[in-house]
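*Asks:* I would like the atomic coordinates for the input below:
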Amino acid sequence: MAVVVVTDSSSRLPAELAERWGIRVVPLHILVDGSDLRDGVDEVPDDIHERAATTAGATPTELCAAYEQALTASGGDGVVAVHISAALSGTHGAAQQAADQLGPEVVVVDSRSAAMGTGFVALAAARSASAGADLETVVSEARSAVGRGHSFIVVHRLDNLRRSGRIGRGTSWLGSALSLKPLLRIDDGKLVLAQRVRTATKAVAAMLDQVGEIAGELPVRVAVHHVANPAGAIEVADAIRDRLPSCVEPIIVTELGPVLALHVGAGAVGVALDVADSA
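*Replies:* I've put the predicted structure just below:
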């Protein structure tokens, strides 16, 4: 058998990649109008980011069930659970509770990221598992991928972030007051302000500059996400393709998904990178 990798739905892994690499996906939750909707399972309104909705992580019970099934499928070889940053969601804490119940054969890895920033960590682990690596090696590959990851996002408004508490109130007020289009990045698992820019066009240009500077000529995997802005995502993907001929795989372009969309709002465009080590 082989080690099995589990992640959560915020990772935005395309279904074909999850299936190809045998990655199991646990849904997170969207709470709206008295309903508890499971991301990727239940039908979620397309305009969820405009509604008075909230999000919730997977519960320890849900995660424990997923890990037990994965552990059985692994034939006892083990499970590596890669989840959204502990600084952004309670899912990591719930995952650790679940893993503690099942013993050392289940190891939780904090991706310190979100969306495909998490997905790329899960994929690195799954590729290692597919090659026949043992649990310790798969965990090591996942943690190495955490250090290679970089994620950025341009948001068109800060109302959603302010409501969700994902960025400081002072920064939100400043952005609204000056009509800025901030470039945000994930730094050690936290969403922080990378640059204040006057227009969305300039913010995207700044994001592309940072992407190019980080990747250089190194082999890189790239994902582009958006919230109700497919044209903007395609433009960003095209620009990255021109700038980074060292992309080792086709650029992934997907919606950011309802859980994360609730926090960043319509128009947002983000980029996640998995950059090869320079050594």
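*Asks:* okay, CA-based contacts and neighbour counts for the rest of this
*Replies:* Noted.
*Asks:* And residue 14, how far from residue 243?
*Replies:* 24 Å (Cα to Cα, to the nearest Å).
*Asks:* These two: who's more crowded?
*Replies:* residue 243 (17 against 13; other Cα atoms under 10 Å).
*Asks:* Quick check: residue 222 touching residue 272?
*Replies:* Yes. At 5.8 Å, residue 222 counts as touching residue 272 under the criterion of Cα atoms under 8 Å.
*Asks:* Counting neighbours, what do you get for residue 19?
*Replies:* Residue 19 has 12 neighbours, counted by other Cα under 10 Å.
*Asks:* got it, and residue 34?
*Replies:* Burial of residue 34 is recorded as 7 neighbouring residues (other Cα under 10 Å).
*Asks:* same question, residue 18
*Replies:* 20.
*Asks:* so what's it closest to, chain neighbours aside?
*Replies:* The shortest distance from residue 18 to any non-neighbouring residue, by Cα to Cα, 6 or more residues apart in numbering, is to residue 24 (6.9 Å).
*Asks:* Identify the spatial nearest neighbour of the residue nearest the centre of the chain, chain neighbours not counted.
*Replies:* When Cα atoms, centre = their mean is applied to the chain, the residue found nearest the centroid is residue 115 (1.7 Å). Using Cα to Cα, 6+ apart and skipping residues adjacent in sequence, the residue nearest residue 115 is residue 11, 4.1 Å away.
*Asks:* same thing with residue 161?
*Replies:* Spatial nearest neighbour of residue 161, excluding adjacent residues (Cα to Cα, 6+ apart): residue 263 at 5.0 Å.
*Asks:* Could you verify that that neighbour is part of a helix?
*Replies:* Yes. Under DSSP: H, G, I helix; E, B strand; the rest coil, residue 263 falls within a helix.
*Asks:* That one is in contact with residue 164, isn't it?
*Replies:* Yes. The pair residue 263 / residue 164 is scored as a contact, 6.0 Å apart, by Cα under 8 Å.
*Asks:* So for those two, which residue has more residues nearby?
*Replies:* Comparing residue 263 with residue 164 by other Cα under 10 Å, the one with more neighbours is residue 263, at 22 against 14.
*Asks:* For residue 176, see how far away that one is.
*Replies:* In terms of Cα to Cα, residue 263 sits 16 Å off from residue 176.
*Asks:* got a list of what the residue nearest to residue 161 touches?
*Replies:* The contact partners of residue 263, by Cα atoms under 8 Å, 6 or more residues apart in numbering, come to 49, 160, 161, 163, 164, 166.
*Asks:* where exactly do the helices run in this protein?
*Replies:* Taking DSSP state H as the test, the helices found in the chain are 15-20, 60-73, 91-102, 116-130, 135-148, 159-164, 169-177, 200-215, 230-243, 258-264.
*Asks:* Determine which stretch of the ones you listed is the most buried.
*Replies:* Most buried of these, by mean neighbour count (mean count of other Cα atoms under 10 Å): helix 116-130, with a mean of 27.
*Asks:* Next, the structure of the following sequence, for comparison with the previous one:
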Amino acid sequence: MSINIVADSGCDLPYSFLQKHYISFLPLIVHLNGTDYEDFVTIDPKQVYEAMRKGEIVKTSQANALKMKELFTELAKDGRPAIYIAFSSQLSGTYQTAMMVREEVLEQYPDFSLTIIDSKCASLGLGLVVAKASELAQQGMPYEQLCDTIASYCQHMEHIFTVDDLEFLARGGRISKASALVGGLLNIKPLLHVEDGKLVPLEKLRGRKKVYKRMLELMAERGDDLQKQVIGISHGDDEEAALELKRQIEETFGCTRFFISPIGGAIGAHAGPGTLALFFLNQHIEA
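*Replies:* Below is the predicted model:
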């Protein structure tokens, strides 16, 4: 590619996919049992979920600033322009760190073109954007046009998801502990989405069947040209639920292109096992 695409593990794309498509990678950090692991690289999502089911505490932190500087420096030496599509700044400090590291690298390599985009997306919502950016870069889309197109994809990416246990979101400060307690006592299955990069509760439902039904309704209300899209589904070690949602989407909308993957350790540590997430565009984008 004439343009380097950079992603972090907040995109929940399999490491093998990133390698196959020559996407540079910045892993977020997963802390488990006193050891730091690189998300998707030195720890598998399944290990994280197994630990959480045992009651072990899993913590996370942003991508390592030193490794980030090493990567940006390598890209600067390579000479090709680069675009880093970052995990939402509302959910991680990685974007802010990247902006500071960028300035340091540009002092040494002032002619290097490096655009850092705050995607305000998460999981496969970000992953679909990264995959599209890689595809367009391989097709030779000019740099400025590619930056604008990526920004548009980020702006119009819908995130609809549910979690099995609100306690995990509460531990990470993503929702209030009071909300988590009420949800757990009543066996409520919450639906959430992302607004301006933040997790926002939509509504509360009882039972997985009602959750599926409401996800499809929201998809119908918000989606645009769904049959032409790649639909993203990510899951917290619950592939069966992801495949069932896929089946219902196929039957309801006639969609034929899907990207299904596990939620990585960095996001899974906050969302928990049993999370199910759906991603699609709310506006058709010509690219």
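*Asks:* about what we covered before: show me what the residue nearest to the centre of structure 1 lines up with in structure 2.
*Replies:* Counting by TM-score structural alignment, residue 115 of structure 1 lines up with residue 123 in structure 2.
*Asks:* go on, residue 213 of structure 1?
*Replies:* Here residue 213 of structure 1 is matched to residue 221 in structure 2, going by TM-score structural alignment.
*Asks:* ok, now residue 65 of structure 1?
*Replies:* Using TM-score structural alignment, residue 65 of structure 1 lines up with residue 70 in structure 2.
*Asks:* what about that match, distance to residue 101 of structure 2?
*Replies:* For residue 70 of structure 2 relative to residue 101 of structure 2 (Cα to Cα), the value is 10 Å.
*Asks:* same deal with residue 189 of structure 2?
*Replies:* Using Cα to Cα, we find residue 189 of structure 2 at a distance of 40 Å from residue 101 of structure 2.
*Asks:* Also residue 86 of structure 2?
*Replies:* Taking Cα to Cα, one finds residue 86 of structure 2 at 13 Å from residue 101 of structure 2.
*Asks:* what's the answer for residue 15 of structure 2, then?
*Replies:* Taken as Cα to Cα, the span from residue 15 of structure 2 to residue 101 of structure 2 is 24 Å.
*Asks:* Next: residue 231 of structure 2.
*Replies:* Separation of residue 231 of structure 2 from residue 101 of structure 2 (Cα to Cα): 33 Å.
*Asks:* For the residue in structure 2 that residue 150 of structure 1 lines up against, give me its contacts.
*Replies:* With TM-score structural alignment as the criterion, residue 150 of structure 1 lines up with residue 158 in structure 2. Residue 158 of structure 2 makes contacts with 125, 193, 194, 222, 278, 279, 280, 281, 282, as judged by Cα under 8 Å, 6+ apart.
*Asks:* go with 10 Å
*Replies:* Residues near residue 158 of structure 2 by Cα atoms under 10 Å, 6 or more residues apart in numbering: 121, 125, 193-195, 218-219, 222-223, 278-283.
*Asks:* Wait, residue 263 of structure 2 touches residue 125, no?
*Replies:* No. Shown here, residue 263 of structure 2 and residue 125 do not form a contact pair, counting by Cα atoms under 10 Å, at 11.3 Å.
*Asks:* Common neighbours of these two, please.
*Replies:* With contacts defined as Cα under 10 Å, 6+ apart, the residues shared by residue 263 of structure 2 and residue 125 are 10, 11, 12, 233, 234, 277.
*Asks:* By neighbours, which of the residues you listed wins?
*Replies:* Counting by other Cα under 10 Å, top hit in these: residue 10 with 31 neighbours.
*Asks:* dump the residue contacts of that residue.
*Replies:* Residue 10 of structure 2 sits next to 26-28, 39, 62-63, 86-88, 91-92, 94, 121-127, 263-268 when contact means Cα under 10 Å, 6+ apart.
*Asks:* Same question for residue 277 of structure 2.
*Replies:* 123-125, 159-163, 191-193, 215, 232-236, 242, 245, 260, 262-263.
*Asks:* How about it: what's its closest non-neighbour residue?
*Replies:* Nearest residue to residue 277 of structure 2 in three dimensions, chain neighbours excluded: residue 161, at 4.0 Å (Cα to Cα, 6+ apart).
*Asks:* sorry, back to before: now for the match of residue 65 of structure 1: which residues touch it?
*Replies:* By Cα under 10 Å, 6+ apart, the neighbours of residue 70 of structure 2 are 76, 101, 105.
*Asks:* cool, and residue 189 of structure 1?
*Replies:* Here residue 189 of structure 1 is in contact with 84, 85, 86, 87, 88, 110, 111, 112, 113, 114, 146, 151 (criterion: Cα under 10 Å, 6+ apart).
*Asks:* Of the residues you listed, which is the nearest to residue 53 of structure 1?
*Replies:* Nearest to residue 53 of structure 1 among these is residue 88, at 16.8 Å by Cα to Cα.
*Asks:* Quick check: the aligned residue for the closest one in structure 2?
*Replies:* In structure 2, residue 88 of structure 1 lands on residue 91 (TM-score structural alignment).
*Asks:* quick one: its match and residue 175 touch, right?
*Replies:* No. With contacts counted by Cα under 10 Å, residue 91 of structure 2 stays clear of residue 175, the gap being 11.9 Å.
*Asks:* who's in contact with the residue nearest to residue 115 of structure 1?
*Replies:* 25-26, 82-84, 111, 113-122, 256-257, 260.
*Asks:* One more: residue 116 of structure 2?
*Replies:* 6, 82, 83, 84, 85, 86, 95, 96, 98, 99, 102, 147.
*Asks:* again, only this time at 7 Å
*Replies:* Counting by Cα atoms under 7 Å, 6 or more residues apart in numbering, residue 116 of structure 2 touches 83, 84, 85, 86.
*Asks:* Could you do residue 188 of structure 1 as well?
*Replies:* Residues near residue 188 of structure 1 by Cα under 7 Å, 6+ apart: residue 112.
*Asks:* That one maps to what in structure 2?
*Replies:* In structure 2, residue 188 of structure 1 lands on residue 196 (TM-score structural alignment).
*Asks:* correct me, but the match of residue 115 of structure 1 touches residue 9?
*Replies:* No. Counting by Cα atoms under 7 Å, residue 123 of structure 2 does not reach residue 9; the two are 8.3 Å apart.
*Asks:* okay, stretch 140-148 of structure 2 sits on what stretch of structure 1?
*Replies:* Using TM-score structural alignment, stretch 140-148 of structure 2 corresponds to residues 132-140 of structure 1.
*Asks:* And for the matching stretch, what's in contact with it?
*Replies:* With Cα under 7 Å, 6+ apart as the criterion, stretch 132-140 of structure 1 contacts 2, 3, 77, 78, 80, 125, 128, 129.
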